[in-house]
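A.B. asks: Just the structure for this:
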Amino acid sequence: MKKYILLSSVATALLCFSSCEDFLDTLPDNRAEVNTEEKITSLLVSAYPGAYPVAMFEMASDNTADNGSLYDVETQATEQAYLWQDIDADTDQDCPQGLWDECYTAIGAANQALQSIEELGNPESLNPQKGEALICRAYAHFILVNTFCQAYNPGTAADQLGIPYMTEPETTVSPTYSRGTLAETYQKIDADIQAALPLIDDNLYTVPKYHFNMKAAYAFAARFYLFYVQEDKSNYEKVIEYANKVLGSNMQESLRSYSELTVYTDPDNIGDAYIDASNPANLLITTVYSSWPYIYGPWNLNLRYGMNRSVCEGETFLANAPWGTNIAFRRMIYNPEQKINFPKYMMYFEYTDKVNGIGYRHAVIVPFSTNETLLCRAEAYVMKAQPDYTSATADLNSWASCITMSGTSNLTESQIEDFYNGIDYTPVPLTSDGARTVKKYLNPIFPFADVKQENFIHCILHARRMECIHDGSRWLDIKRYNIEISHNREGLDPDVLKANDLRRAIQLPQDVINAGLEANPR
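C.D. replies: So this is what the prediction gives:
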């Protein structure tokens, strides 16, 4: 179906190694022969996608507002994502085409590694590489399915479109693919994760934080099973089990303390400290091609769409919260007021021509952290068949102690209930910025057992929004809980993203559709 369907061929996956000819033999069809443990290990460096949909996700979420035509727009894709339009720009990795290409290229590298291991007889010595390849394949498909498909719902997943799940390298010129169902895609991710986890071995890596080390793999598993909801709620127990493996018995020592970042006065220093590989909170660190640090960061560009003061005061950093207002974020947020931000991700520019200022924009991101895994566990405690509010409250206090300047938190169950009972839902459509609150209308897969359960989820989603600010996770929470939000638009009525809105699944790249893969319905 042409190269635009899947860029996961062996040749594509191995182009990354064109500079490694000293140990890669070239076959007649210009592919590299991967036939040693060293080559397989090296190939897996390319099994991590060079793109992540953070810009699309943040623009589509309720973290962003329209500041009006007086201000500039960085890219067409930025505006289209905010307006929940099909993104037809294909200029960089912040667009659907770039994400699609990068993810399937990473999948191709993982599949080639797995095939090479098989051809070598599946020796036990290559189990760590096999585990890394499997978990990388699952992760890239997880990114794709959460971008281009609806959120998983066990009642509808068998009828929803999935994405092509690649388990072998491409070897033909015009292969034919189908998207399959959402249920099938999640089942295959599940199988890869379960096969990978027993094989992961941290001894394989010189710098484990740049690979799916054991804790990062279990953190991914915890998040996946939080998303992979089952009718009997059994997967919530898996979330707790895997999060426990990440957090261990001395959990507080591994969490990120945001007050420690307040010693820095320069945004660059905060960003460098946030992604520091020596910080135990950072479980996986990856580099992606992206303009996102420029788009959301503390610069006077792309001021048209951003987390402006009304969003910040009503819903994020400056909003009232059950853990109080003396929090570290307030010491580190930067203006301009059209896009107030916490500078967790900074831009790293790779020059290819310094004279003409030409090169590539890079961001270093933290896809998995102990803080976020802790909040996954807290949510699982609340949503499992028999809710455990005591454990959920303990986790919320552990997290809140990381963001308060005092380093402590003494929330009680009743305080959490009272706080969210005492505020109004944000109206939909939003007709006044002053009506913004941290409480949104939720439409969960399973109806809440009572108001207490709902209020705890409001608290956890509130905490997740703070913890995961600027990294795209808010959009995934909006999808998972079918949260109705509205975007203001200059000169027009607010646009409402309703529950089960088809626009919650970002449209496939146009070239992929043109090549024959079924488009998302609109």
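A.B. asks: going forward, measure contacts and count neighbours with C-alpha atoms only.
C.D. replies: Noted.
A.B. asks: Counting residues, what is the longest strand that this protein contains?
C.D. replies: strand 358-369 (DSSP state E).
A.B. asks: Give me the contacts around that one.
C.D. replies: 216, 219-220, 275, 281-293, 345-353 (CA atoms under 8 Å, 6 or more residues apart in numbering).
A.B. asks: Which ones among the residues you listed lie within helices?
C.D. replies: A216, A219, F220, W292, P293 (DSSP state H).
A.B. asks: Closest to S401 out of the residues you listed?
C.D. replies: A219 (20.8 Å; CA to CA).
A.B. asks: which residues does I163 contact?
C.D. replies: H141, L144, V145, F148, C149, S178, R179, G180, T181, L182, T185.
A.B. asks: hmm, I was thinking of F456
C.D. replies: V382, I416, E417.
A.B. asks: helix or strand for it, which one?
C.D. replies: Here F456 sits within helix 451-467, counting by DSSP states H and E.
A.B. asks: between that helix and strand 358-369, how big is the angle?
C.D. replies: With axes from the mean of the first three to the mean of the last three CA atoms, to 10 degrees defining the directions, helix 451-467 sits at 150 degrees from strand 358-369.
A.B. asks: Quick check: buried residues in helix 451-467?
C.D. replies: For helix 451-467, the neighbour count (16 or more other CA atoms under 10 Å) marks 452-467 as buried.
A.B. asks: Could you also give me the structure for this second sequence? I'd like to compare it with the first:
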Amino acid sequence: MKRNIILLLCIAALTFSSCEKILDKQPSDKLSIVDLFKDVPGAKTALAGAYSDLLSEYHYMRNTMVYTDLLAGNIKYSKIINNRLEDVYNVIQTPIISPMNDTYAGLYDELNNVNNIISYTPGAAGSDLEKAKILAEAKCLRALIHFDLVRIFARPFNYTANASHVGIAVILKPQLFGDPAPVRVTVAETYQVIINDLLEAISRFDDTNKGVLNGELKQNFFTKLSAKALLAKVYLNANNWDNAYNTADEIIKSNQYSLLTNANYVASWTGRAPSSESIFELAIENTFNSTGLGGYFELTNTAYRQYAATADLTGLYSASDVRRPTTMFNPISINSVAYLFSKKYAAGGTGQTPIKVLRLSELYLIRAEAALEKATPNFVQANTDLNAIRRRGDASAVILNLTSKNLLIDAVLLERRKELAFEGNLLYDLARRKKDIVRADCTSQNCNITADDYRLVMPIPSNTIIANRSMVQNQGY
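C.D. replies: I've put the predicted structure just below:
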């Protein structure tokens, strides 16, 4: 008994001593923030870190680039054990167990870091011109993160007539412990914040089409034109057709980017140099040697390989289409034959290639779709843009001249699926057009999902609901 008492006293003394040491320290995070943002070089360091955060597995290095195609029918598993995002594939995710819970937490961490940049950079010592660019790029990053969050965790913009349904918690300043708990605003309000950030960023950028980080390529950081490209995509998802058309049209006519040819399309996905049509992509460090997005699709790396294209997708391409995924025999595949992603994602590790977020081909398809939704549909422009992408992929494709609005919209959506496969778009395209998901090459517990199924929106993590009584859970969970 005496020994137990002595032991408890020792533990208490050690605990008190440790706490005393902690209490003796000044708030290290506050000091580090003040020190980091004392000048422009420090703010640039923080900005570089914010870009690097996008390459987390919960964000563009896996989850947000994979789950949309996995759930919507472009992707299946190429093995049967240790699979990532399996709950989403089976449509059985819950607020407690969902692979997208990490994405929710991670993206809000990213928002806090970006909000620090926006809050502290104005007081940094240095050039006003450089600070304006830092703030512009940070506003673009904040818009991108909010855009990803609202598409994952809320219904599409047109779910209600005025987008008055629940959106996400919009965070516009660094969150401190004493701050009021965040609440979810409407989807309309969410999109307005995203648009406001991008418009303000565009007004701050100069016309050099370069970011603030010297020596880097324009495609690796937000610029005035890449901010406009993201804005065009936001307008498309908000059914703001005139602005989507005009913004996409401006970028295409800027002549800052050009479509790849049929002959050099496949080669453009290898190496780390941006292509002529790349508008915004996430650069990979020269020393990068981790799994990477490509590692999940790599043929030889059976330890990590996860995903393959479905027959649903590969059957859409003609035999002469250069975008058609390569067919390879795979003895451990669920269906014996796996269509591998060798054309878009190189192997992980040192072979990992940049993650392309915005490409000129998507702007052509945005302009085509928006042209059809204008007050007076522009069939000539829609057909022209659609044919430009179709025949770039397959030089032998017949030239379309569709005169039915519905048929032409379906053709644009089909081309978006083929051109933007594995780039994290399919689920959102189906959702905003209120189309059901039908998966034929599918081993999921739920292969077919109707457009109004609540499970097409990811749940708010249960620990967020528990910690914040003001946070509303998505309907159905």
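A.B. asks: Pretty sure H470 of structure 1 sits in a helix.
C.D. replies: No - per DSSP: H, G, I helix; E, B strand; the rest coil, H470 of structure 1 lies outside any helix segment and is coil.
A.B. asks: Grab the nearest non-local neighbour of it.
C.D. replies: E58 (6.5 Å; CA to CA, 6 or more residues apart in numbering).
A.B. asks: Now do the contacts for the counterpart of that neighbour in structure 2.
C.D. replies: Under the alignment by TM-score structural alignment, E58 of structure 1 pairs with D69 in structure 2. By CA under 8 Å, 6+ apart, the residues touching D69 of structure 2 are I75, A421, F422, G424, N425, L426, L427.
A.B. asks: so what corresponds to the second one in structure 1?
C.D. replies: So the one you mean is A421 of structure 2. In structure 1, the residue matched to A421 of structure 2 (TM-score structural alignment) is I469.
A.B. asks: Out of the contacts of I163 of structure 1, which end up buried?
C.D. replies: By 16+ other CA under 10 Å, the contacts of I163 of structure 1 give H141, L144, V145, F148, C149, R179, G180, T181, L182, T185 as buried.
A.B. asks: from those, which is closest to S391 of structure 1?
C.D. replies: V145 (31.1 Å).
A.B. asks: In what element of secondary structure is the aligned partner of the closest one in structure 2 found?
C.D. replies: Correspondence of V145 of structure 1 to structure 2, assessed by TM-score structural alignment: V150. For V150 of structure 2, the host element (DSSP H and E) is helix 128-153.
A.B. asks: Whichever helix or strand comes after that helix corresponds to what range in structure 1?
C.D. replies: For helix 128-153 of structure 2, the following helix or strand on the C-terminal side (DSSP H and E) is strand 166-169. Counting by TM-score structural alignment, strand 166-169 of structure 2 lines up with residues 161-164 of structure 1.
A.B. asks: A273 of structure 2 matches what in structure 1?
C.D. replies: In structure 1, A273 of structure 2 lands on D276 (TM-score structural alignment).
A.B. asks: I'd say that match and L283 touch.
C.D. replies: No - contact status for D276 of structure 1 versus L283: not in contact, 10.4 Å apart, counting by CA atoms under 8 Å.
A.B. asks: Give me the more crowded residue out of those two.
C.D. replies: L283 (29 against 15; other CA atoms under 10 Å).
A.B. asks: all strands of structure 2, in order?
C.D. replies: Assigned by DSSP E, structure 2 shows strands spanning 75-77, 166-169, 184-186, 278-282, 307-309, 326-329, 337-340, 355-359, 437-438, 448-449.
A.B. asks: Could you tell me where the last one falls in structure 1?
C.D. replies: Aligning strand 448-449 of structure 2 against structure 1 (TM-score structural alignment) gives residues 496-497.
A.B. asks: The matching stretch vs structure 2, average offset?
C.D. replies: Mean deviation of stretch 496-497 of structure 1 from its aligned counterpart in structure 2 after superposition (mean CA distance after the TM-score superposition for structure 1): 2.2 Å.
A.B. asks: so L318 of structure 1 sits right up against R330, yeah?
C.D. replies: Yes - between L318 of structure 1 and R330 there is a contact under CA under 8 Å: 7.0 Å.
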